[in-house]
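**Q** here is the input, now give the coordinates:
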Amino acid sequence: MENLLTQLHEMTNGQLGDFFALLADKQVLATKDGKPYYRVSFCDAKREVSFPIWSDSTHAAAAKDAWQVGTFYKLRAELRETNYGPQLEIHRIRPIEDGDKADGFDPLMCAPRSRFDPEAMFDELMEIANTCIADEHLKALVIGIYEANREELMLLPAAQFNHHAYLSGYLEHVLNVTRNAKVLAEQYVVLYPDMVPPLDLGVTVAGAILHDIGKLRELHTGPAGANYTASGTLIGHVLQGRDILREAAVGSELSPDLLLRLEHIIVSHQRLPEWGAPKPPMFPEALIVHHADDLDAKMQMMVAAIADDPTEGDFTSKRNALRQPIYRGGALPKVEEEI
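**A** Purely as a prediction, here's the structure:
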């Protein structure tokens, strides 16, 4: 038989193909005559197709009793473009089986991903730690935490919603924060050479790398992205980040003062109580990490809001993570040439 294996987002009008997809939604609705039907949505990472399963369909009973939202299926279906958008005519459907991984099925296939390579981001973070953290005990602590959680950190989103809410988004965000914090610290070391105590580049970098480490316990990476764990909902990542740091520091020869400073950066990086911070930044390194973190989060929100906004005009709508309109700009005024 012809190999029909493809991906949902690559299919074109009239194409028949075999593909893996997540049942993202199933709703029970009714026609004008009161007859029940199901509206189902199947998706991969780049496309979602919603369409009706009518009560007289051969799939109606399965849609009602067997199809489960959040479950992956292998489908043989034809994509059809209609006046109501793309729809699928399903020929065959079954839940995912163990052998499907050999054909390319990935349980994280539906979750959007960072456009940057997680291996390269991880390696760059560790290189910055190696280069910028002078205290060997602090360096070993930071690198040890990351190496012990490497596999999970490679996939972890930075959030469930709002900013960097996609696979490897955590590493993308933390690397950006660390790069920016490093540059800012280096600039202020030059600007304030007489500061007592002197601004510590190593503490700044270590704090930037670990500021969100509590998200290891706050978030769980699932098929559709990040979900909050019970401890994430009840406690949050700020306090759990401090817990991870303290646990890793047991038996370390790290000085109590450095440990205290690192704890403070973690608990203060969000600055405001309503954002989850029990304390505001209370020394220069903590202030730098806070602003580097806040800038990167808001910059990604703004870029995403501009890219995703469907409206036209000089301003976007305010239906975005920042909850404000964003100025895209109008046409530049025409400059008349001098004669």
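**Q** going by C-alpha atoms from here, please, whenever you check contacts or count neighbours.
**A** OK.
**Q** tell me where the stretch 101-250 of the chain has strands.
**A** 219-222, 225-228 (DSSP state E, counting those that start in this stretch).
**Q** quick one: these as TSV, columns for mean neighbour count and distance to Lys334 too.
**A** Listed next are the strands of the stretch 101-250 of the chain as TSV, based on neighbours: other C-alpha atoms under 10 Å; distance: least, C-alpha to C-alpha, whole Å:
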stretch	mean neighbour count	distance to Lys334
strand 219-222	20	50
strand 225-228	20	46
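**Q** and of those, who's closest to Pro281?
**A** Nearest of these to Pro281, taken as C-alpha to C-alpha: strand 219-222 at 24.5 Å.
**Q** on contacts alone, who are the packing partners of the closest one?
**A** With contacts defined as 3 or more C-alpha pairs under 8 Å, 6 or more residues apart in numbering; DSSP states H and E, the packing partners of strand 219-222 are strand 225-228.
**Q** who are the packing partners of the strand it packs on?
**A** strand 219-222.
**Q** ok, residues contacting the strand it packs on?
**A** Leu108, Leu155, Leu156, Pro157, Ala159, Gln160, Leu167, Ala226, Asn227, Tyr228, Thr229, Gly232 (C-alpha atoms under 8 Å, 6 or more residues apart in numbering).
**Q** most neighbours among those, which one?
**A** Highest neighbour count within the contacts of strand 219-222, by other C-alpha atoms under 10 Å: Pro157, with 32 neighbours.
**Q** wait, that residue sits on Tyr170?
**A** Yes: Pro157 is within contact range of Tyr170, at 4.8 Å (criterion: C-alpha atoms under 8 Å).
**Q** what do these two both touch?
**A** Common neighbours of Pro157 and Tyr170 (C-alpha under 8 Å, 6+ apart) are His164.
**Q** distance-wise, check Gly169 relative to Ala206.
**A** 19 Å (C-alpha to C-alpha, to the nearest Å).
**Q** have a look at the chain and report its longest helix.
**A** Ranked by number of residues, the top helix in the chain under DSSP state H is helix 284-308.
**Q** how far off centre is it?
**A** 14 Å (C-alpha atoms, centre = their mean, to the nearest Å).
**Q** now that helix: buried residues?
**A** 284-293, 296-297, 301-302, 304-306 (16 or more other C-alpha atoms under 10 Å).
**Q** tell me the helices and strands packed up against it.
**A** helix 169-191, helix 201-210, helix 256-268.
**Q** any idea which of those gets closest to Leu88?
**A** helix 169-191 (31.6 Å).
**Q** got the angle between the closest one and helix 284-308?
**A** 130 degrees (axes from the mean of the first three to the mean of the last three C-alpha atoms, to 10 degrees).
**Q** helix 169-191 packs against which elements?
**A** Using 3+ C-alpha pairs under 8 Å, 6+ apart, helix 169-191 sits against helix 118-132, helix 150-155, helix 201-210, helix 284-308.
**Q** any idea which of the ones you listed gets closest to Pro86?
**A** Judged by C-alpha to C-alpha, the one of the helices and strands packed on helix 169-191 that comes nearest to Pro86 is helix 284-308, at 20.0 Å.
**Q** structure for this one too, so we can compare:
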Amino acid sequence: MIKDFKENTRIKEQLLVASSTTGVTTAGSRYLNILLQDVSKQIDARKWDATDEDVEIFKAGNVVEVEADVIKFRNDLQLKVLRGKVCNDDIDPTNFVTSAPVSKNELQAKFLAYVDNIKHPEIAAIIKEVINDVFISFFNYPAAVKNHHDYISGLAHHTVTMLDLASSICDIYPDLDREILYAGVILHDIGKIEELSGSVLPKYTVKGKLLGHISIMQAKVYEIANRLQINSEIPILLQHMILSHHGKYEYGSPVLPLTKEAEVLSMIDNLDAKLNTINKALSTIEEGETTHRLFSLDDRMFYKPTKNKK
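**A** Predicted coordinates:
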């Protein structure tokens, strides 16, 4: 693993190419500036005198068997790549990118239990139509390219955490419509499966760039309701929750939350996203230190308290 690399050693490891750009030295020879990663961390690498074959091998997204010397450059470890070979055998993505801290089996069990708690026939029918189409992808995809829940199964982890929050809030506020709220939580981010390209090094698809996950999901619920001939206000309430869940116009919602359930959805989405972002940053520092500035939290730097508070 990259975290175990030592200076002045030679390694031969399967690593994921996170990014790769071409440069030219002052002498006119081509080189590759590569960012490699495994589940433990990332490391910069250089391939000098790069050939056309090297450019193809070290394309972003490829898993490559890398042979390289570990050197130190400006106080950080770096790889001087000698050669690489694309790995075409079955690749376990969890060796190269982080995954949710909860297993897929546990996420599936909890998610399906919440789905089973939705008894209203029209709500249940819409939810069933949506999840049947995306079930496998839902438990593989991240919830974002970066920032919150940007790891394998991040979308499901975010959704199930929000369902747990929704359940507790409904216990405290029994006047809330539990089934509508559960449905809103389940639906609100599923459009990201079409917005993003996949579970490993995701990028925005053309549909994601031009429509976005909010519009994608609202249109899907509208289509399903029409096809199933659901003429009640249920589809309108669900579409409203999808459209308003970012909470503010400037955050990407075309409408503001105008039902209690839509307001709660927006609040718990924001809560879980922010805490996940903070926890991710805190996990990289020691007690008594502060994080880097977190753009999604007003560029604030968060302090990690010491366990011994004396």
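**Q** quick one: the corresponding residue of structure 1 for Arg300 of structure 2 and Lys318 of structure 1, what's the gap?
**A** In structure 1, the residue paired with Arg300 of structure 2 is Gln324, using TM-score structural alignment. Per C-alpha to C-alpha, Gln324 of structure 1 is found 4 Å from Lys318 of structure 1.
**Q** likewise Lys74 of structure 1?
**A** Relative to Lys318 of structure 1, Lys74 of structure 1 is positioned 38 Å away (C-alpha to C-alpha).
**Q** which one of these two has more residues nearby?
**A** Per other C-alpha under 10 Å, whichever of Lys74 of structure 1 and Lys318 has more neighbours is Lys74, with 19 against 13.
**Q** does the closest residue to that one other than its chain neighbours sit in a helix, a strand or a coil?
**A** Computed as C-alpha to C-alpha, 6 or more residues apart in numbering, the closest residue to Lys74 of structure 1 that is not its neighbour in sequence is Phe20, at 4.5 Å. Three-state call for Phe20 of structure 1 (DSSP: H, G, I helix; E, B strand; the rest coil): strand.
**Q** list the buried residues of stretch 147-158 of structure 1.
**A** Going by neighbour count (16+ other C-alpha under 10 Å), the buried part of stretch 147-158 of structure 1 is Leu153, Met154, Leu155, Leu156, Pro157, Ala158.
**Q** I'd like the residues you listed as JSON lines, with distance to Tyr37 of structure 1 appended.
**A** Output for those, formatted as JSON lines (distance: C-alpha to C-alpha, whole Å):
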{"residue": "Leu153", "distance to Tyr37 of structure 1": "42"}
{"residue": "Met154", "distance to Tyr37 of structure 1": "42"}
{"residue": "Leu155", "distance to Tyr37 of structure 1": "38"}
{"residue": "Leu156", "distance to Tyr37 of structure 1": "37"}
{"residue": "Pro157", "distance to Tyr37 of structure 1": "36"}
{"residue": "Ala158", "distance to Tyr37 of structure 1": "38"}
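**Q** just flag the most distant two among those residues.
**A** Met154 and Ala158 (11.1 Å).
**Q** mutual contacts of those two, please.
**A** In contact with both Met154 of structure 1 and Ala158: Ser168, Leu171, using C-alpha under 8 Å, 6+ apart.
**Q** of all the helices and strands packed on helix 169-191 of structure 1, which one comes closest to Ala277 of structure 1?
**A** Nearest of these (C-alpha to C-alpha): helix 284-308, 10.7 Å.
**Q** if we can go back for a sec, what range does the longest helix of structure 1 cover in structure 2?
**A** On structure 2, the counterpart of helix 284-308 of structure 1 by TM-score structural alignment is residues 260-284.
**Q** do the same with stretch 212-219 of structure 1
**A** With TM-score structural alignment as the criterion, stretch 212-219 of structure 1 aligns to 189-196.
**Q** gap between the matching stretch and the chain center?
**A** 10 Å.
**Q** just stretch 113-129 of structure 2 next, same as before
**A** On C-alpha atoms, centre = their mean, the centre of stretch 113-129 of structure 2 falls 25 Å from the chain's centre.
**Q** and for it, what's in contact with it?
**A** Counting by C-alpha under 8 Å, 6+ apart, Leu163, Glu179, Ile180, Tyr182, Ala183, Ile186, Leu187, Val221, Ile224, Ala225, Ile230, Ile234 sit against stretch 113-129 of structure 2.
**Q** please redo it, this time with the cut-off set to 6 Å
**A** With contacts defined as C-alpha atoms under 6 Å, 6 or more residues apart in numbering, stretch 113-129 of structure 2 is touched by Glu179.
**Q** and if you look at stretch 81-91 of structure 1?
**A** Asn13, Phe51, Arg76, Ala77, Glu78, Leu79, Arg80.
**Q** out of the residues you listed, list just those in strands.
**A** Phe51, Arg76, Ala77, Glu78, Leu79, Arg80 (DSSP state E).
**Q** for the helices and strands packed on helix 284-308 of structure 1, give me JSON lines that also has distance to Leu8 of structure 1 and mean neighbour count.
**A** Below are these laid out as JSON lines (distance: least, C-alpha to C-alpha, whole Å; neighbours: other C-alpha atoms under 10 Å):
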{"stretch": "helix 169-191", "distance to Leu8 of structure 1": "24", "mean neighbour count": "20"}
{"stretch": "helix 201-210", "distance to Leu8 of structure 1": "37", "mean neighbour count": "26"}
{"stretch": "helix 256-268", "distance to Leu8 of structure 1": "42", "mean neighbour count": "20"}
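**Q** what does Met121 of structure 1 align to in structure 2?
**A** Match for Met121 of structure 1 (TM-score structural alignment): Leu107.
**Q** any idea how far Ile169 of structure 2 is from that match?
**A** Applying C-alpha to C-alpha to Leu107 of structure 2 and Ile169 of structure 2 gives a distance of 20 Å.
**Q** what's the closest non-adjacent residue to Val66 of structure 2?
**A** Gly84 is the one closest to Val66 of structure 2 (C-alpha to C-alpha, 6+ apart), at 4.6 Å.
**Q** what residue of structure 1 takes the place of that neighbour?
**A** For Gly84 of structure 2, the aligned position in structure 1 is Ile93, judged by TM-score structural alignment.
**Q** output the contacts of strand 219-222 of structure 1 in a markdown table; the columns should cover distance to Ala45 of structure 1.
**A** Shown next, in a markdown table, are the contacts of strand 219-222 of structure 1 (distance: C-alpha to C-alpha, whole Å):
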| residue | distance to Ala45 of structure 1 |
| --- | --- |
| Leu108 | 9 |
| Leu155 | 15 |
| Leu156 | 16 |
| Pro157 | 15 |
| Ala159 | 17 |
| Gln160 | 16 |
| Leu167 | 11 |
| Ala226 | 14 |
| Asn227 | 17 |
| Tyr228 | 20 |
| Thr229 | 23 |
| Gly232 | 25 |
